[in-house]
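Trainee: what's the 3D shape of this:
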Amino acid sequence: MTNKVLNDFLEPQLQALRDQGLYNTIDTVEGPNGAKIKVNGAELINLSSNNYLGFSNDDRLKKKCIEATEQYGVGAGAVRTINGTMTIHNELETRLAEFKHTEAAIAFQSGFNCNMGAISAVMTKKDAIISDELNHASIIDGCRLSGAKVLRAKHQDMDDLRRVAKEATESGLYEKIMYITDGVFSMDGDVAKIPEIVAIAEEFGLITYVDDAHGSGVMGKGAGTVKHFGMSDKIDFQMGTLSKAIGVVGGYVAGSQQLIDWLKVRARPFLFSTSLTPGAAAACIEAIDIMESDPERMEKLWENGTYLKAGLAKLGFDIGHSETPITPCIIGDENLTQQFSRRLLEEGVYAKSIVFPTVPKGTGRVRNMPTAAHTREMLDEVLATYEKVGKELKVI
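Mentor: As a prediction, this is how the structure comes out:
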């Protein structure tokens, strides 16, 4: 039985979320997470997965995962610093460094762990972190955990970044100052202005950190946003996930050998949580190898993203200013956004609503994630469904 004090807190809070359209219902996928999924027995076109290149269902990755599991076992058996570092983990980190064009890399159990561990391992209460106001929650939590003074910069506003950097530098209050940004912003699909960021960072001596969770495998021929701009030697921390375009699970930071050496002795998730499974590590290596040798999937991803974006805009939806395959349909009102998503599902399209606190209040949207696995016929069916529901709910 729930403790009365706890229940008195939880019950009204949960009801308030439901009333405001902010309560998220979790659906269970019955089978693999591909271009089509089955939920509650219904087959739906899936536009809510980060499986950009379809690798999570790729037979070649499955084969490597099974082979590594048979060789090493289902788990690593310990944290990395005791005896949980296996040959396959070293191979993955070497491959990641080559992939990101850096001296070294470190693998974590998840992208969230990555940001929590890496930021707090380097920044302290004597420092300041300038953070783009729309950065991912894991960045926000990593900054808080570090104890550093967090200074917000307006989203993608380079004049404001320069102002904040100048004030922080001239104040003399901080030993180190870091600027941290998403490479590709997951809710809007816009891309960080890496060249301008680098110029400001060099002017004021800022440490630079780019979270490229949604850029790796999508931008820069797969190597990410930093590589897209030819700035691999200018960004101090290149963070990425192994769960989106790579299709498996985990996260990593790529950078100088000294940085990686430091993270391996100070990043708490690395020190105190069991390593990636051997099967996951092997599958990640295979995904990177395929991505670099065969660009066809990335080309298909971009082709599908461009097609869907153009179709939704033509219908009259507000798709924001996305520069990547991520395609939001901004509805605004949270309850209407939830209703829109439910109606899409009833019509055979699975595209989840995104509302506060993931995005600011009043900017609720249905986020569409086209992948390389979608066919043109699927996307045409999606557009027809969007037109029907959009007119029915008077969104267009």
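
Trainee: from here on, contacts and neighbour counts on C-alpha atoms
Mentor: OK.

Trainee: how close does residue 43 sit to residue 59?
Mentor: 22 Å (CA to CA, to the nearest Å).

Trainee: so which of these two has more stuff around it?
Mentor: Using other CA atoms under 10 Å as the criterion, residue 43 and residue 59 rank with residue 43 on top: 15 against 10.

Trainee: ok, now which ones touch residue 91?
Mentor: By CA atoms under 8 Å, 6 or more residues apart in numbering, residue 91 lies in contact with residue 285.

Trainee: SS state for it?
Mentor: helix (DSSP: H, G, I helix; E, B strand; the rest coil).

Trainee: buried set for the helix or strand in which residue 388 is found?
Mentor: Here residue 388 sits within helix 376-392, counting by DSSP states H and E. Across helix 376-392, burial judged by 16 or more other CA atoms under 10 Å covers 378-379, 382-383, 385-390.

Trainee: please apply the same query to stretch 145-158.
Mentor: Result for stretch 145-158 [16+ other CA under 10 Å]: buried residues 145-153, 156.

Trainee: in CSV, list those along with secondary structure and distance to residue 257.
Mentor: Below are the buried residues of stretch 145-158 laid out as CSV (DSSP: H, G, I helix; E, B strand; the rest coil; distance: CA to CA, whole Å):
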residue, secondary structure, distance to residue 257
145, helix, 24
146, helix, 22
147, coil, 25
148, coil, 24
149, strand, 27
150, strand, 27
151, strand, 28
152, strand, 29
153, strand, 30
156, coil, 30
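
Trainee: this one as well, want them side by side:
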Amino acid sequence: MNSWEMMIHAKLASMAEEGLQRELRPIKDASQPILMYQGKELVNFSSNNYLGLAGHPQIIAAQQRSAEQGAGATASRLIIGHDEEMEELEEELASFHQHEAALVLANGYMANVGILSSFLGRHDAVFSDRLNHASIVDGIRLSRATHFRYRHGDLNHLEELLKKAKTRGIKRQLIVTDSVFSMDGDIAPLRDIVFLKQKYGTALLIDEAHAGGVFGKHGEGLAHELQISEQVDLHMGTFSKAYGVYGAYVLARKEWIQYLHHTCRSFIYTTALPPTVIGGIRQAIQLVKEGMNLRIDLSKKSQYFRDELVKAGFDIGGSTTQIIPVCIGDENTTLTFSRKLIERGIMSVAIRPPTVPKGTARLRFSLMANHQWENIQSALVAIKEIGKELEVI
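Mentor: Below is the predicted model of the structure:
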């Protein structure tokens, strides 16, 4: 066994012992409320298909029509250009969110990495919530900017760090935050962050990946619901969650988007999305705009699920959204809980480090608008019984 094999073997053995091992599961109907795993039907609480649009017949039909333009884009947009449907999509996105311009990218990870490494450099400062998504962390690392991490949702700490950067004479500064935190289900204090942004003259990037489609009168996101969208300099979102498709976008002033055309490496050096995806996105936007009843259903089901867990004595952190963690702490207990749920016909994945900080392992339940009430209620019964069995409650 050479040194590489020894390192890999030792690392995998250590992760297994600590309850941190992971596995890829072959799943059928993975985005639907009921999925198939190892020949067994499970109620699915692990998908981000919040409005239940993945697999919508209108989206599939739109994708089939667009597929007639070709199977793939074959090159970067700066090399081959783009078709008229892409042009129309970006204009539609800008209009929908009331921003000057939009840029479509391959996915949320590539969007955040590209945006942050484009706008920030080694002489700049960035202020990031400690629980921001890994794509934000990696984008900051690539940028080589001075990184100030503020305690989760702690505005006093954020302001302390803003003052510290000011005393150092750092001219260009940017605050970045998720709007809905993907592993905690709580929301960022966006109005107060906007206040600090204006007070200290920083720029602001908001990641709306888990809020787009869910919040706002027409699903524009949390910034629109809070009526602060105009104060957001860079507004990132994805189509892979509530929209049920794939891809990501960034909204900003026209000149800022033009700057990304010239500097964003994850845009410049990546093949464009294929026509079938673009067609699906455009149809999904229409369904999201018309999806008020879906948002109401999702809100009601999420509220009920949260209330029942709290009554039973579970720790759901600060969740106020469709993402509901059951915080357990111990990694092995969390894994056991997840396995017992599968035995009872429920899919909820154990979330462990490094996805969440050490000692904060949890089950993550994601509600969908098209979950049936009887499935939600039967899942709650199982969760409570297993929680007592494992002495979590």
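
Trainee: still on that earlier bit, whereabouts in the second structure does the helix holding residue 388 of the first structure align?
Mentor: On the second structure, the counterpart of helix 376-392 of the first structure by TM-score structural alignment is residues 373-389.

Trainee: superpose on the first structure and give me the mean offset of the matching stretch.
Mentor: Aligned to the first structure and superposed, stretch 373-389 of the second structure gives a mean residue distance of 0.9 Å (mean CA distance after the TM-score superposition for the first structure).

Trainee: now what about that stretch, what contacts it?
Mentor: 43, 301, 305, 308-309, 312, 337, 340-341, 344, 346, 393.

Trainee: again with stretch 230-248 of the second structure
Mentor: By CA under 8 Å, 6+ apart, stretch 230-248 of the second structure touches 48-55, 99, 104-108, 111-112, 194, 203-210, 212-214, 249-253, 273, 277, 280-281, 284-285, 288.

Trainee: and stretch 52-67 of the first structure, which stretch of the second structure?
Mentor: Under TM-score structural alignment, the match for stretch 52-67 of the first structure is residues 50-65.

Trainee: can you get me the start-to-end distance on the matching stretch?
Mentor: Stretch 50-65 of the second structure: ends 25 Å apart by CA to CA.

Trainee: list the buried ones in that stretch?
Mentor: Within stretch 50-65 of the second structure, the residues that count as buried by 16+ other CA under 10 Å are 50-54, 59-64.

Trainee: next: stretch 350-368 of the first structure.
Mentor: So, applying 16+ other CA under 10 Å, buried residues of stretch 350-368 of the first structure: 350-356, 363-368.

Trainee: now do the helices in the first structure.
Mentor: 4-19, 59-72, 87-100, 111-122, 137-146, 158-171, 194-204, 225-228, 257-266, 268-272, 278-293, 296-315, 334-346, 376-392 (DSSP state H).

Trainee: can these go into a markdown table with extra columns for distance to residue 243 of the first structure?
Mentor: Formatted as a markdown table, those follow (distance: least, CA to CA, whole Å):
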| stretch | distance to residue 243 of the first structure |
| --- | --- |
| helix 4-19 | 29 |
| helix 59-72 | 13 |
| helix 87-100 | 14 |
| helix 111-122 | 8 |
| helix 137-146 | 15 |
| helix 158-171 | 30 |
| helix 194-204 | 23 |
| helix 225-228 | 17 |
| helix 257-266 | 21 |
| helix 268-272 | 17 |
| helix 278-293 | 9 |
| helix 296-315 | 16 |
| helix 334-346 | 24 |
| helix 376-392 | 24 |
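
Trainee: among the ones you listed, which is nearest residue 183 of the first structure?
Mentor: helix 225-228 (5.8 Å; CA to CA).

Trainee: ok, average deviation of that closest one from the second structure?
Mentor: Mean deviation for helix 225-228 of the first structure: 1.0 Å (mean CA distance after the TM-score superposition for the first structure).

Trainee: that older thread, which residues does the match of stretch 52-67 of the first structure contact?
Mentor: For stretch 50-65 of the second structure, the surrounding residues in contact (CA under 8 Å, 6+ apart) are 31-32, 213-214, 241-245, 275-281, 283-284, 291, 294-295, 298, 322, 366-370.

Trainee: one step back: now the helix holding residue 388 of the first structure and helix 296-315, what's the angle there?
Mentor: Per axes from the mean of the first three to the mean of the last three CA atoms, to 10 degrees, the angle that helix 376-392 of the first structure makes with helix 296-315 is 30 degrees.

Trainee: quick check, residue 127 of the second structure in contact with residue 148.
Mentor: Yes. Contact between residue 127 of the second structure and residue 148 holds when scored by CA atoms under 8 Å: they sit 4.8 Å apart.

Trainee: counterpart of residue 300 of the first structure in the second structure?
Mentor: Per TM-score structural alignment, residue 300 of the first structure is aligned with residue 297.

Trainee: roughly how far apart are the residue nearest to its match when sequence neighbours are not counted and residue 211 of the second structure?
Mentor: Here the nearest residue to residue 297 of the second structure in space, its sequence neighbours aside, is residue 369; by CA to CA, 6 or more residues apart in numbering that works out to 5.4 Å. Residue 369 of the second structure sits at a distance of 14 Å from residue 211 of the second structure (criterion: CA to CA).

Trainee: in terms of neighbours, single out the busier of these two.
Mentor: Using other CA under 10 Å as the criterion, residue 369 of the second structure and residue 211 rank with residue 211 on top: 27 against 24.

Trainee: overlap of the contact sets of residue 127 and residue 148 of the second structure?
Mentor: Common neighbours of residue 127 of the second structure and residue 148 (CA under 8 Å, 6+ apart) are residue 161.

Trainee: my guess is the match of residue 300 of the first structure contacts residue 372, does it?
Mentor: No. Residue 297 of the second structure is beyond contact range of residue 372, at 10.4 Å (criterion: CA under 8 Å).

Trainee: which one's more surrounded, those two?
Mentor: The neighbour comparison of residue 297 of the second structure against residue 372 (other CA under 10 Å) goes to residue 297, with 17 against 13.

Trainee: hmm, back to that, residue 11 of the first structure: which of the buried residues of helix 376-392 of the first structure is nearest?
Mentor: Nearest to residue 11 of the first structure among the buried residues of helix 376-392 of the first structure, with distances taken as CA to CA, is residue 389, at 32.8 Å.
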